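Trainee: the following block contains a protein sequence and its predicted model.
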Amino acid sequence: MISHYSEPAVASIGAANQLLNLMVFVYGFITIGTQIIIAQYIGANKLRDIKHVIHTALFGSFTIGMMISIVFFFFSKSLLTFMNLNEELIQIGNSYLQIFGGSLIISALSAVIIAILRTHGHTKPALLIPMTASILSVIGNYFVLYQPFGLPSFGVSGLAYSSVFGNMIGLIISVALLKRYIGFSIFSFRFRKISFPILKAILMYGLPSSGETLSYQGAQVVVTMIVASLGASVLIAKSYISAITQFVYLIASALSQGNQIMVGRDVGAGEFERAYNRGMRTTIIGASASLIICLITFIFIEPIMGIFTSNPEVIHIAKEVFLVEIVLETTRSINMILVGSLNASGDVKFPLICSLLVLWVISLPFSYSLAIWAGFGLVGVWIAYAIDEALRSILMIRRWRSRIWESKSLVQQTTTLDEVSV
């Protein structure tokens, strides 16, 4: 929809979304830590501790979400300047980032409630939350961009407002579902029920787990800065390609999330052999599915790109990139599933260390060298991505097969959450 409105807006919002995605994983450590702890305690049949986990998780997500919202509201222009955008793109994206970023406290609260519902097995009700928010946002986008019924055009700022509206309705639905399926009313929240030992446990598991993805998203911000120096056409192409790849790895992402919940329960119940086999089996299925989807996408990339743009330069760039994407997404699926499996078992530090080393020592220098020095442009960036994912996939397979993760389980180390200490 944005591409039919303004291609410079695509570049500007694409860069802004890199910052927003990064912040999602800043507050995501609360979500991931909560999910790991609840899954293991369900597996261990320690249900009485879960209400304390929910109280603490809501408090943590509210606090972090509020801090992030304040930063975006007051420093949106400075952040876009940091992204190496030109003045025109900064002016386009500033109001979008300020409004949408300033509302991330809503997203933070919804995310932790979705995690609670999913971990309890209520995945279909949890789907209703982002689905409703997305549908309302798309409808809102149509009204603010295309001026039906003679309405004024609100432009890029209108996109942010429609997203905020959709997310607010999603939060209201999530609160209702939390009460219906978990029996927890948001109005029963009490500060005295916040447990600092539980908060320590959430941080102990959530920070390294989310840190792996946070490191990746941080690297994406740096890559976007590199791509921005290659010109607007390349930045626009990256925005379109990134949107398409989200659908390409959708199945692997879904398998990773479902597998993480099940592995966490298996580990909590002490069923390590079942957890090991489940992790390996899901990895094979995910990699196979990703390979097939990538091949199909590569074959039909020209008509797919035609949905977004008729610019022959952008379409040519996309075609070259999606050839590399075949290797990238196949190995990415392995990482997504096995990193989720390791996190669910409590082995959270190893994926983080691997991510930091490979991403920042190998991937980013390769991105700059291949894109700028070698003159490969966006294709060079994607080759660096593929090298990064391939190296980490080898490390994750070796770690999972070593079975060191069996000694990392929270329930194997403590009797109750109140005994947890860092």
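Mentor: Nice, I can see it.
Trainee: when you work out contacts or count neighbours from here on, use the C-alpha atoms and nothing else.
Mentor: Will do.
Trainee: now residue 245: which helix or strand?
Mentor: helix 232-248 (DSSP states H and E).
Trainee: and the contacts of that helix?
Mentor: 7-8, 10-11, 14, 224, 227-228, 290, 293-294, 297, 305, 308, 313-315, 317-318, 329, 377-378 (Cα atoms under 8 Å, 6 or more residues apart in numbering).
Trainee: one more: stretch 376-389?
Mentor: With Cα under 8 Å, 6+ apart, stretch 376-389 has contacts from 223, 227, 230, 234, 238, 317, 320-321, 324-325, 327-329, 331-332, 335, 358-359, 362-364, 366-368, 370-371, 374.
Trainee: determine the longest helix present in the protein.
Mentor: Counting by DSSP state H, the longest helix found in the chain is helix 7-43.
Trainee: next secondary structure element downstream of it?
Mentor: Next in sequence after helix 7-43, counting helices and strands by DSSP H and E, comes helix 50-82.
Trainee: take this one as well and set it beside the first:
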Amino acid sequence: MKKKNAAAVKIGGFLERQFGSSMFTSKEFFKILGPVILDQFFVYFISMVTVSMVSASSQDSVSAVSLVNPIIFLAMALFGAVASGGTVVVAQYKGKNDPEKVRQAAGQATLATFIVALIVGLCCFFFAEPIISWLFGSAEAAVKGKCVEFLSGMGISMIPFAFYSAAFAALRGVGASKTCLWLTIMINVVHFLLSILLLNILHLDIWGTVLSYILARFIGGMIALYLLMTKRGIMQVRVRDILKVNPKLMITIARMGVPVAMEQAFYNGGNIIVQSYLVQLGGIAVAANAIASSAFSLIYACGFAVSTVSLTIVGQCIGAGEVALARRYGSRMEWLGNTICTLSVVILMPLMPLLLSLYAPQPETLPTIYQVMWIGCAFMPFVWSGANVMPNTLRAAGDATYTSVTSLVCMWAVRVFSGYALAIWCGLGIYGVWISMGLEWLVKTVAFRIRFRGDAWCSKKVVE
């Protein structure tokens, strides 16, 4: 018993030295991080299970979802970037201990996010057919038809999802991780149960997936808005905070959000191009990539939790004027991200035969799925965190333009062009696509570490 207590004391002391500070004790740090890890893992797990249901429904359907997802991610990234800009502003005002500005920033972020989501959602709905014909004209007719149905339906789902995204981002900015976890569980459980009903019981195929998203996001959006505005809640945002435009706050949120939005637009545009040349490799390659990408997302889910929390922790440190502390936490977050990703590979890869069985993949696709996932795992423990956690550390301090430009250059120069060269010119096929992904992580890690070691990233002024 004494040995166990001594070990607990040693572990507690180690964690306090690594993650404790004048702003956060190690317990407070992990109170913020723990729910976000559960949040992210839950999101990716439910997403994986849902994709497996679509896969079991038909291979054409999972191919359609795989092809359209980069377009959806592109559209959602535009209003998601506005919401993330709200996270930075809210976090810095929280660090300055200014609750009135916190409320106003959350309200303005909600309004801006809704406007952008309304525009992009309606564009996806009305222009689904020409978009699919332009990008994936060489795909099989059945796949193209399902692509159009999926894109138009998902466009509608984005409009209520804007309220969820904005509220979620604001709550994260003040460190309300438990509330965010509750919201995540709620919206994903609803989505999961509706998917079972509409896909497995009613057999609605691609429209079952679309309807489950629309209904779950409507319910989640309304509940998130209520939590943001209720007088018993943490934020207590008022109607006027949302509806009355505050030009200064809008500009501040835009300064944080627009570079990220542009980055995500071009980043996901690059992914769309990758999908377009994957089509040239045949249906087996498209299906294998779809299943491998879905299953692989579960491995980096916890790493993305660290990336998300870095916005909150570093943002509050910068808001409080604790630049040295922000630098210390940025370094710790990168180390923690790599450690968690390594553990995820060790724990989850042996379970992949069981997890992949959920997708009911065609026998000829299974070897390819395993091989490309191992390519991703080879890079992950060393460079994933530098490429995905470090940019959020820089953004939390207001260094949004550098991170966005760097991410874009790396995406297009490495992921898109070298991916095409390896996959098509060198004849490596889908393996070339996954190798280029790892190379992109490597180049981004080098670029972001160089920036982090300097002083320019922490000299930006976001809030007054």
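Mentor: Looks like it arrived, so ask away. Source: prediction; values computed, not measured.
Trainee: drop anything exposed from the contacts of stretch 376-389 of structure 1.
Mentor: 223, 227, 230, 234, 238, 317, 321, 324-325, 327-329, 331-332, 335, 358-359, 362-364, 366-368, 370-371 (16 or more other Cα atoms under 10 Å).
Trainee: whichever of the contacts of helix 232-248 of structure 1 end up buried, select them in ChimeraX.
Mentor: Entered in ChimeraX, the line below selects the buried ones among these, by 16+ other Cα under 10 Å:
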select :7,8,10,11,14,224,227,228,290,293,294,297,305,308,314,315,317,318,329,377,378
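Trainee: if you look at the contacts of helix 232-248 of structure 1, which of them are in helices?
Mentor: Judged by DSSP H, the subset of those located in helices is 7-8, 10-11, 14, 224, 227-228, 290, 293-294, 297, 305, 313-315, 317-318, 329, 378.
Trainee: helix/strand/coil for residue 321 of structure 2?
Mentor: Classification of residue 321 of structure 2 using DSSP: H, G, I helix; E, B strand; the rest coil returns coil.
Trainee: any idea what it aligns with in structure 1?
Mentor: Aligned against structure 1 by TM-score structural alignment, residue 321 of structure 2 finds its counterpart in residue 270.
Trainee: residue 86 of structure 2 too?
Mentor: With TM-score structural alignment as the criterion, residue 86 of structure 2 pairs with residue 34.
Trainee: residue 70 of structure 2 too?
Mentor: Using TM-score structural alignment, residue 70 of structure 2 sits opposite residue 18 in structure 1.
Trainee: residue contacts, that match?
Mentor: Residue 18 of structure 1 touches 217, 220-221, 224, counting by Cα under 8 Å, 6+ apart.
Trainee: do that again at 7 Å, thanks
Mentor: Applying Cα atoms under 7 Å, 6 or more residues apart in numbering, we find residue 18 of structure 1 in contact with 220-221.
Trainee: check residue 305 of structure 2 too.
Mentor: 36-37, 40 are the contacts of residue 305 of structure 2 under Cα under 7 Å, 6+ apart.
Trainee: would you mind finding the match for it in structure 1?
Mentor: Counting by TM-score structural alignment, the partner of residue 305 of structure 2 is residue 254.
Trainee: how close does that match get to residue 310 of structure 1?
Mentor: 32 Å (Cα to Cα, to the nearest Å).
Trainee: same check, this time on residue 344 of structure 1
Mentor: Residue 344 of structure 1 is 44 Å from residue 310 of structure 1, by Cα to Cα.
Trainee: between those two, tell me which one has more neighbours.
Mentor: residue 344 (34 against 12; other Cα atoms under 10 Å).
Trainee: tell me which element the residue nearest to that one when sequence neighbours are not counted is part of?
Mentor: Excluding the flanking residues, the one nearest residue 344 of structure 1 by Cα to Cα, 6 or more residues apart in numbering is residue 264, at 4.6 Å. Here residue 264 of structure 1 sits within helix 250-268, counting by DSSP H and E.
Trainee: what about that helix, how far off from structure 2?
Mentor: With mean Cα distance after the TM-score superposition for structure 1, helix 250-268 of structure 1 departs from structure 2 by a mean of 0.8 Å once superposed.
Trainee: ok and that helix relative to helix 7-43, angle-wise?
Mentor: Angle between the axes of helix 250-268 of structure 1 and helix 7-43 is 20 degrees (criterion: axes from the mean of the first three to the mean of the last three Cα atoms, to 10 degrees).
Trainee: list the buried residues of helix 250-268 of structure 1.
Mentor: Quick answer for helix 250-268 of structure 1 (16+ other Cα under 10 Å): 250-253, 255-268.
Trainee: how far away is the most centrally placed residue in structure 2 from residue 339 of structure 2?
Mentor: Nearest to the geometric centre of structure 2 sits residue 304, at 7.0 Å (Cα atoms, centre = their mean). As judged by Cα to Cα, residue 304 of structure 2 and residue 339 of structure 2 stand 12 Å apart.
Trainee: and what of residue 213 of structure 2?
Mentor: 33 Å.
Trainee: more neighbours: which of the two?
Mentor: Higher neighbour count among residue 213 of structure 2 and residue 339: residue 213, with 24 against 15, using other Cα under 10 Å.
Trainee: excluding chain neighbours, what is closest to the alignment partner in structure 1 of the more buried one?
Mentor: In structure 1, the residue paired with residue 213 of structure 2 according to TM-score structural alignment is residue 163. Using Cα to Cα, 6+ apart and skipping the chain neighbours, the partner closest in space to residue 163 of structure 1 is residue 137 (4.8 Å).
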